[in-house]
Every structure is written in structure tokens, then in C-alpha cells.
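[1] the sequence isn't on hand, but the structure is:
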């Protein structure tokens, strides 16, 4: 285990065409929380995101870059990041979007909860103090309905199962059999939290304010949405 990484946290930021966001988000993360390093996981972005990340890493020792050959979905990018983090010896591994929908100001609260003993800390939009900004009524209904749908079918109490701003203790990722994870899109978030609960680990939700992305376009698609709907049943039935 790396002496430098021991008991430190790694913020994993998957990117695909985030050239306008990658420098601002990495700067904001490093400023918000001195206990973290950053791993940018770039899926060979045609807009040059990976090259920008390499330049940032050359200037800042707390930034690393993992280049992947092609776009394979959010889940595959995170799994690659998790394996990198575990090999590097990090104790806390944080998922975070590149587009500022996950505000870096919440990092200290999330990391404090993890260091306080929670196995998985989930930044939640749907507990007291949490919420969303710049969302239309349609998107709010889809998001809240999706979380309720997943909670009901899976029989769990977690309020924000679709949330993707979370911190795992390494013991969780070592126990949940990453090679067995099936999801590639946003269903990945549901699957990882459910697998964590099924292994008997604790999940603590802390409130966050989720803001719609500042630059670029959402990567949500019909295929990703349908995967989430069907994956819930596959998890419930153990398929």
C-alpha cells in the first residue's frame, strides 16, 4: 500500500467530452478538500479532455489520469477507477461528476461521515436539507419516481438510490465482487448501493444540493433509462 495514499481519499471523475469542465472542476475539488487526490478517467474524448487532464496532472501532483481506449459507459469507467484506487492503496474512494452537478463544497461533509465510520456515504437529494436546482417538474418527477420505484422493488430504505455522489470505504469495494457488476449506465448507482446493503454494510445519507450541469448536455438516453428500469428487477430476482 502506498504510504502517500494510506488513509487518503481519491475523487474519481469519469469524463467524456468535458473539455470545458475538467479544469474548473479539478481546481474546485482541490480547493474544497485538502484530504483528497483526483483520478480523471477519460474514455478517449474526441474533444481533447484527456490531453487537458494530462496537462493539469503535470502541474498538480494531486491529479492523476487514467486513459481508456473507448467509451463503454459510466459503470465501466468507475470500475476501472475503483481497481486503480484499490491498487494504489486509497482508503476512501469517491464518485463525482465532472459537470458541477455534484458541488465540491459537499466533499468535506461526505468525507467526514466516511471517516466517522460509515461504509458508504451517499450524497442525497431526498433527505432533509437536500434538494435540486434548475430542474423542471418533469425531471423531478422522473428522478423521485425512479428512486421510489427502485426502493420499493428492492425493499431498501435508502432514499436516493440513483445518486452518484458517494464515498466508499475500500473494504466495501473489496467485498462486493466488482467483476460481477452488470450495469453500465446510471443503473450502476442503484446496483452498487444495493450490493453494498446486501453485504451488510452501512449506508449513511448526507444532504446535498444537486444542480443541473453548467456546460454541455446530459448523457442520459432512453437506453440508459430502460437499463435502470430492468436492472432493478434483475437485482431483486438475483438474475
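    Here it is on my side, so go on. Keep in mind that what you see is a predicted model, and the values were worked out from it rather than measured. Numbering: from 1, shown residues only.
[2] contacts, neighbours, all on C-alpha from now
    OK.
[3] can you give me the helices for the chain?
    22-32, 49-59, 74-88, 107-115, 137-154, 170-175, 187-198, 222-237 (DSSP state H).
[4] in TSV, list those helices along with distance to residue 65.
    TSV is the format used below for the helices of the chain (distance: least, Cα to Cα, whole Å):
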stretch	distance to residue 65
helix 22-32	12
helix 49-59	6
helix 74-88	10
helix 107-115	20
helix 137-154	31
helix 170-175	20
helix 187-198	22
helix 222-237	26
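[5] what's the most buried one of the ones you listed?
    Mean neighbours per residue, mean count of other Cα atoms under 10 Å, is largest over the helices of the chain for helix 187-198, with a mean of 22.
[6] right, and the helices of the chain - which one's nearest residue 205?
    Of all the helices of the chain, helix 107-115 sits nearest to residue 205, with 8.8 Å by Cα to Cα.
[7] what packs against the closest one?
    In terms of contacts (3 or more Cα pairs under 8 Å, 6 or more residues apart in numbering; DSSP states H and E), helix 107-115 is packed against helix 22-32, strand 120-124, strand 166-169, strand 203-207.
[8] residue 141 is nearest to which of these?
    Among these, the nearest to residue 141 by Cα to Cα is strand 120-124 (15.9 Å).
[9] angle of the closest one against helix 107-115?
    On the basis of axes from the mean of the first three to the mean of the last three Cα atoms, to 10 degrees, strand 120-124 is oriented at 150 degrees to helix 107-115.
[10] just want the angle from strand 120-124 to helix 187-198.
    Counting by the same axes, to 10 degrees, strand 120-124 lies at 130 degrees to helix 187-198.
[11] show me what counts as buried in strand 120-124.
    Within strand 120-124, the residues that count as buried by 16 or more other Cα atoms under 10 Å are 120, 121, 122, 123, 124.
[12] does the third one really touch residue 206, like I thought?
    I take that to be residue 122. Yes: counting by Cα atoms under 8 Å, residue 122 touches residue 206, with 6.2 Å between them.
[13] the structure to be compared is supplied as follows:
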């Protein structure tokens, strides 16, 4: 707990610290699941479920901590999807990026250009954009897609595989090396090395998002308490953070 924290000792001990630990461990588990060898069909539901839990926890920690640092108190509607919280990860992502962008745009930060390059990366990463579209769909409705088929009637959800294919396509389209490897598989090269590279590329993009959100804390962008929380939630192997091409303003 930092000096001058807006949280009480009890809130740190019984709320923040266990939630930070949980978010870091769940995200690490999701990362391992996605990087392991084997056909993705075997792991897709576990990957989507674990990432959706970890990302949601980290987002709510960041947004809630920032609100408390601004003197607004912890948001009381975090459990309601209809209000842009709950499992609405895409809406929370937009809210979090907006909060960060507004803070960085105020300027005066010691490493202003670095922070701007991270904002640019968060706003323009096509793999993260596809992932944050898939995760809330799965968390809110997609996990019941096959049960909906049994029920009959109109089915609005999408299968896990359909949702994840958009993430993979974004990774392939945004990487010349990955696209070239994919073309070689179409020409007869073994598929397993390509799938391993593809899974790692998506895992790298998600881990970069996690790392950037946590590292903003070192610079005080989300308030003083996020300095401690972001440091605790940062993945052990997150550094260095590579910004997107075109976002390197240093």
C-alpha cells in the first residue's frame, strides 16, 4: 500500500491484493494454454474462457483504481453488462483506452513520447482489436452457442471457432512473416510449425496489451495506486514491450 493511498488497509488486504494475484495468475495460465503445442480445437474453449476472466479482472482493477484516484469512488455498477461493465469487455476496453489517452494527452509526463507510442499501439493493434471482439462474445453468450442449437429458434451467438478465426486472420494479415509461413502451408509445408507460430503471435499481442496497461502504472497515468497494482500484475516475462510499426515516436 502506497503512502497517501485512497484505499483502506482492509480494502488492500481483502480486495485488491487477492484480485491482483488472481488476474496475474489467470492471465499467465491463458498465455500457457495458447502457446502450448497441439491443435487449437482442443484448447479453444479453455483459452477463451481463461483469457476473458483474466482480461476482465485486469480491466476492472485498472478502471476502478483510476476512478478512486480521481476521487469518484469505486464504480458501483461493474456487475451490470447493460451499463457497459459486467462482461462487456469491448466497452470496458474502449473506456480504459479513453481514460489513458485523456491522461496522456494532458502532457507533462517525464516519458511523454513513450507513453504516446503505447497509446498508439493500444488503439491500432489489429490482433488485440479482434481478440477484444471475441472475448466478450464468448464470456456473455458464445459459450452457450451449442446449447442454443439444441434449444432451437434463432441463434445469435457464434461458435468459439468462428470467433477465434477472426483473431487468427488479423494476426496473419498484420505480419508479413506469418503470412508467408501460411502460404507455405497451403503449398504443402507442415501445418504444425505454422500453428505454433500463429498461436504465439496472438499470445504476444495479448501479453503486450497486458504489459502496457500495467506499465502505465509506473508512470502514474492511472493514479498513484496503480503504480503498485500495475507492478504487481505485470507478467514476469512481459519486457521488452515492442510498439506497433508506425507507433514508435521515440
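    That came through fine. From a predicted model like this one, the values you see are computed outputs, not experimental measurements.
[14] TM-score for these two?
    In this superposition the chains share a TM-score of 0.35, using TM-score structural alignment, normalised by the length of structure 1; 148 aligned residues with a Cα RMSD of 6.2 Å.
[15] so for residue 122 and residue 206 of structure 1, which residues contact both of them?
    residue 110 (Cα atoms under 8 Å, 6 or more residues apart in numbering).
[16] and the next helix or strand past whichever helix in structure 2 runs longest?
    Counting by DSSP H, the longest helix found in structure 2 is helix 40-69. As assigned by DSSP states H and E, the chain's next helix or strand after helix 40-69 of structure 2 is helix 89-105.
[17] and the next element down the chain from that following helix?
    Heading C-terminal from helix 89-105 of structure 2, the first helix or strand you meet, by DSSP H and E, is helix 112-124.
[18] please identify the buried residues of that following helix?
    112, 113, 114, 115, 116, 117, 118, 119, 120, 121, 122, 123.
[19] burial of residue 30 of structure 2, as a residue count?
    Number of residues near residue 30 of structure 2 (other Cα atoms under 10 Å) recorded here: 22.
[20] how far away is it from residue 203 of structure 2?
    9 Å (Cα to Cα, to the nearest Å).
[21] and residue 177 of structure 2, by the same measure?
    For residue 177 of structure 2, the distance to residue 203 of structure 2 - Cα to Cα - is 16 Å.
[22] the two - which one has more neighbours?
    Neighbour totals were compared for residue 177 of structure 2 and residue 203, and residue 203 leads with 19 against 12 (other Cα under 10 Å).
[23] state the distance from residue 122 of structure 2 to residue 22 of structure 2.
    Distance from residue 122 of structure 2 to residue 22 of structure 2, by Cα to Cα: 23 Å.
[24] cool, residue 128 of structure 2 as well?
    Where residue 22 of structure 2 is concerned, residue 128 of structure 2 sits at a distance of 22 Å (Cα to Cα).
[25] the two - which one has more neighbours?
    Between residue 128 of structure 2 and residue 22, counting by other Cα under 10 Å, residue 128 is the more crowded of the two (24 against 17).
[26] list the contacts for the more buried one?
    When contacts are counted by Cα under 8 Å, 6+ apart, residue 128 of structure 2 touches 122, 167, 205, 206, 209.
[27] what about these, which one has the most neighbours?
    residue 122 (25 neighbours).
[28] dump the residue contacts of that residue.
    Applying Cα under 8 Å, 6+ apart, the residues contacting residue 122 of structure 2 are 97, 128, 209.
[29] same thing but at 10 Å, please
    Residues in contact with residue 122 of structure 2, defined by Cα atoms under 10 Å, 6 or more residues apart in numbering, are 93-94, 97, 100-101, 116, 128-129, 205, 208-209, 212-213, 243-244, 247.
[30] which of these tops the neighbour count?
    residue 213 (26 neighbours).
[31] how about that residue: what's its closest non-neighbour residue?
    residue 230 (7.3 Å; Cα to Cα, 6 or more residues apart in numbering).
[32] that neighbour and residue 24 of structure 2, how far apart?
    Distance of residue 230 of structure 2 to residue 24 of structure 2, given as Cα to Cα: 10 Å.
[33] same thing with residue 160 of structure 2?
    The value you get for residue 160 of structure 2 to residue 24 of structure 2, if Cα to Cα is used, is 24 Å.
[34] please convert the helices and strands packed on helix 107-115 of structure 1 to a markdown table, extending it with distance to residue 82 of structure 1.
    Putting those into a markdown table (distance: least, Cα to Cα, whole Å) gives the following:
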| stretch | distance to residue 82 of structure 1 |
| --- | --- |
| helix 22-32 | 18 |
| strand 120-124 | 14 |
| strand 166-169 | 10 |
| strand 203-207 | 18 |
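[35] ok, back up a step: just to check, the residue nearest to residue 213 of structure 2 is in contact with residue 63?
    No: using Cα atoms under 10 Å as the test, residue 230 of structure 2 is too far from residue 63 to be in contact (11.8 Å).
[36] which parts of the helix or strand harbouring the residue nearest to residue 213 of structure 2 are buried?
    When elements are assigned from DSSP H and E, residue 230 of structure 2 belongs to helix 224-233. By neighbour count on 16+ other Cα under 10 Å, the buried set for helix 224-233 of structure 2 is 224, 225, 226, 227, 228, 229, 230, 231, 232, 233.
[37] can you tell me which of those comes closest to residue 138 of structure 2?
    residue 233 (23.7 Å).
[38] if we ignore the residues flanking it in sequence, what's nearest that closest one?
    Computed as Cα to Cα, 6+ apart, the closest residue to residue 233 of structure 2 that is not its neighbour in sequence is residue 24, at 5.1 Å.
[39] measure residue 9 of structure 2 to residue 21 of structure 2 for me?
    From residue 9 of structure 2 to residue 21 of structure 2 the distance is 17 Å (Cα to Cα).
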